[in-house]
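> here are the coordinates; sequence isn't available:
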């Protein structure tokens, strides 16, 4: 019987913490996605070594040698086509993507963001949340659209903000939840269970119905 697992690429720029969580999840034979490529814009990204040690094809396309973003992305696209990629997961990929590239992967390009979108788009989310005195923080898995840190939300997980928190301690608890919801989001996308209606994402329950959006219990 031919495997129907979706060939998935993970794009990284650094150590690839979420990449590791996705690779671990995909070790399960029943997981509907296969991690077929890890691609980085930095040849020295630490995550490449981990992927190679785990028998996953790796590649680096150094953005610094290209005149512009689209030229860089077209080189990435060649590699993605070569590896017959069907889904892309951004995992700490620190490059803004152009509308051209995003358009090539509409509905098949997802990201994990360390905040409860639409709050705290951009960088330094944990410090900003502490500075604002919020009591709930978290992370979001979402489809990628041209606007930064926007796009239909697939899953979110919340963590309580403690009085003793620093940006580092808060980041560590949020990261643990990223490692839970990102593989869950990929699993549902690869299985064809997600439906987008406007800006909302629904997860089919197997009967063809569209119940409430996927929810992950809050974690302390």
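Cool, the structure landed. Small disclaimer: the values here were computed from a predicted structure and weren't measured. Numbering: from 1, shown residues only.

> contacts, neighbours, all on C-alpha from now
OK.

> spatially central residue for this structure, please.
Computing the C-alpha centroid of the chain and ranking residues by CA atoms, centre = their mean puts residue 111 first, at 3.0 Å.

> assumed that residue was part of a strand.
Yes: assessed with DSSP: H, G, I helix; E, B strand; the rest coil, residue 111 lies in a strand.

> residue contacts, the residue lying closest to it once chain neighbours are set aside?
In space, and not counting its chain neighbours, residue 111 is closest to residue 90: 4.8 Å by CA to CA, 6 or more residues apart in numbering. The neighbours of residue 90, taking CA atoms under 8 Å, 6 or more residues apart in numbering as the test, are 10, 11, 12, 109, 110, 111, 112.

> before we move on, what about residue 135?
Shown in contact with residue 135 (CA under 8 Å, 6+ apart): 160, 161, 162.

> measure the closest residue to residue 165 other than its chain neighbours to residue 82 for me?
Using CA to CA, 6+ apart and skipping residues adjacent in sequence, the residue nearest residue 165 is residue 130, 8.0 Å away. From residue 130 across to residue 82, the span is 44 Å (CA to CA, to the nearest Å).

> equivalent analysis for residue 131, please.
46 Å.

> wait, a helix at residue 95?
No: counting by three-state DSSP, residue 95 is located in no helix; its state is coil.

> ok, it to residue 35 distance?
Relative to residue 35, and taking CA to CA, residue 95 is found at 21 Å.

> what of residue 142?
Counting by CA to CA - residue 142 and residue 35 are separated by 19 Å.

> that older thread, which one of the contacts of residue 135 sits closest to residue 188?
Set against residue 188, the nearest of those by CA to CA is residue 160 (26.2 Å).

> nearest residue to the closest one in space, please, no chain neighbours.
residue 136 (4.8 Å).

> was I right to think that neighbour contacts residue 157?
No: at 10.0 Å, residue 136 does not count as touching residue 157 under the criterion of CA atoms under 8 Å.

> just want to know which of the two has more residues nearby.
Remark: of residue 136 and residue 157, residue 157 carries more neighbours, 23 against 16, as counted by other CA atoms under 10 Å.

> please compare the first structure with the one that follows:
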């Protein structure tokens, strides 16, 4: 099973996941990092780890529809079976959503349905909540509204700053996301027909 990770920024979750794929601690082959920002640090992480990467922007594609089409074509060329979003700051749409239904997972730094969208950690901190969290969910056409797979609370301590809370949320992400991805891919691979079963059908 070939896997692509989509990311837009620094790439800490990408690196955690990539290292586990490379050590075979998560089943499947990490075949591609896709990034929508060609200067993002996550690309440097991919280069350092020897992971194949590609980058496209909406601007260079002339619009969102063509961008989505070209990204989908890239996935077909790389024979990608499953997509992991790790800090990818665009809404998935068009042919990707239609053709990868149930095969795109996302990590969100809040306890959904609380704080969908951007700046979730900062918003929870500003609201002086007692806790926030991390959510792993499938992608649908809405904004962070797909079926929830796993969640974990992260307490907001009286001594927290926005920066310290962000770090503890990221620490939680780095624990939860690889474990959930491993379980999902293990389950999918167990359901795949063997070569003999394919030849008999």
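Noted; the coordinates are in hand. As the structure is a prediction and not an experimental result, all values here were calculated from the model.

> picking that back up, the residue nearest to residue 111 of the first structure pairs with which position in the second structure?
Using TM-score structural alignment, the partner of residue 90 of the first structure in the second structure is residue 85.

> mind putting the contacts of residue 90 of the first structure into CSV with distance to residue 202 of the first structure?
Listed next are the contacts of residue 90 of the first structure as CSV, based on distance: CA to CA, whole Å:
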residue, distance to residue 202 of the first structure
10, 23
11, 25
12, 27
109, 16
110, 15
111, 17
112, 17
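
> and of the residues you listed, the nearest to residue 28 of the first structure?
Using CA to CA, the contacts of residue 90 of the first structure come closest to residue 28 of the first structure at residue 10, 17.3 Å.

> just to be sure, the closest one is in a strand?
Yes: residue state for residue 10 of the first structure (three-state DSSP) corresponds to a strand.

> can you get me a residue count around the nearest residue to residue 62 of the first structure once chain neighbours are set aside?
Among residues not flanking residue 62 of the first structure along the chain, residue 41 sits closest, at 4.8 Å (CA to CA, 6+ apart). Number of residues near residue 41 of the first structure (other CA under 10 Å) recorded here: 22.

> separation between residue 41 of the first structure and residue 133 of the first structure?
35 Å.

> what do you get for residue 81 of the first structure?
From residue 81 of the first structure over to residue 133 of the first structure (counting by CA to CA), the distance is 45 Å.

> now stretch 69-79 of the first structure on the second structure. Mean distance?
Once fitted to the second structure, stretch 69-79 of the first structure is off its aligned match by 1.1 Å on average (mean CA distance after the TM-score superposition for the first structure).

> need the contact partners of that stretch.
Residues contacting stretch 69-79 of the first structure (CA under 8 Å, 6+ apart): 61, 62, 63, 66, 97, 98, 100, 101.

> thought residue 130 of the first structure was touching residue 167?
Yes: using CA under 8 Å, residue 130 of the first structure is in contact with residue 167, at 7.3 Å.

> residue boundaries of the strands in the second structure?
2-7, 29-35, 53-55, 82-85, 104-108, 131-138, 148-155 (DSSP state E).

> how about those strands in CSV, adding distance to residue 23 of the second structure?
Shown next, in CSV, are these (distance: least, CA to CA, whole Å):
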stretch, distance to residue 23 of the second structure
strand 2-7, 15
strand 29-35, 11
strand 53-55, 19
strand 82-85, 18
strand 104-108, 21
strand 131-138, 22
strand 148-155, 24
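
> need the longest helix for the first structure.
Once the first structure is assigned using DSSP state H, the helix that runs over the most residues is helix 167-190.

> quick one: residue 111 of the first structure and residue 145 touch, right?
No: the pair residue 111 of the first structure and residue 145 fails to qualify as a contact (CA under 8 Å) at a distance of 10.0 Å.

> most neighbours, which of the contacts of residue 135 of the first structure?
Counting by other CA under 10 Å, top hit in these: residue 161 with 21 neighbours.

> aligned counterpart of that residue in the second structure, please.
Checking TM-score structural alignment: residue 161 of the first structure goes with residue 156.

> wait, doesn't residue 149 of the second structure sit right on residue 138?
Yes: in this structure, residue 149 of the second structure is within contact of residue 138 by CA under 8 Å, at 7.1 Å.

> more crowded one of these two?
Neighbour count, other CA under 10 Å: between residue 149 of the second structure and residue 138, residue 138 has more, with 19 against 14.

> report the contact partners of that one.
By CA under 8 Å, 6+ apart, residue 138 of the second structure lies in contact with 102, 103, 104, 105, 106, 146, 147, 148, 149.

> which two of those residues have the greatest separation?
The most widely separated members of the contacts of residue 138 of the second structure, counting by CA to CA, are 103 and 148 (13.3 Å).

> aligned against the second structure, show me the partner of residue 126 of the first structure.
Using TM-score structural alignment, residue 126 of the first structure sits opposite residue 121 in the second structure.

> grab the nearest non-local neighbour of residue 85 of the first structure.
Using CA to CA, 6+ apart, the nearest residue to residue 85 of the first structure is residue 7, at 5.0 Å.

> just give me the match in the second structure for that neighbour.
So residue 7 of the first structure corresponds to residue 2, using TM-score structural alignment.
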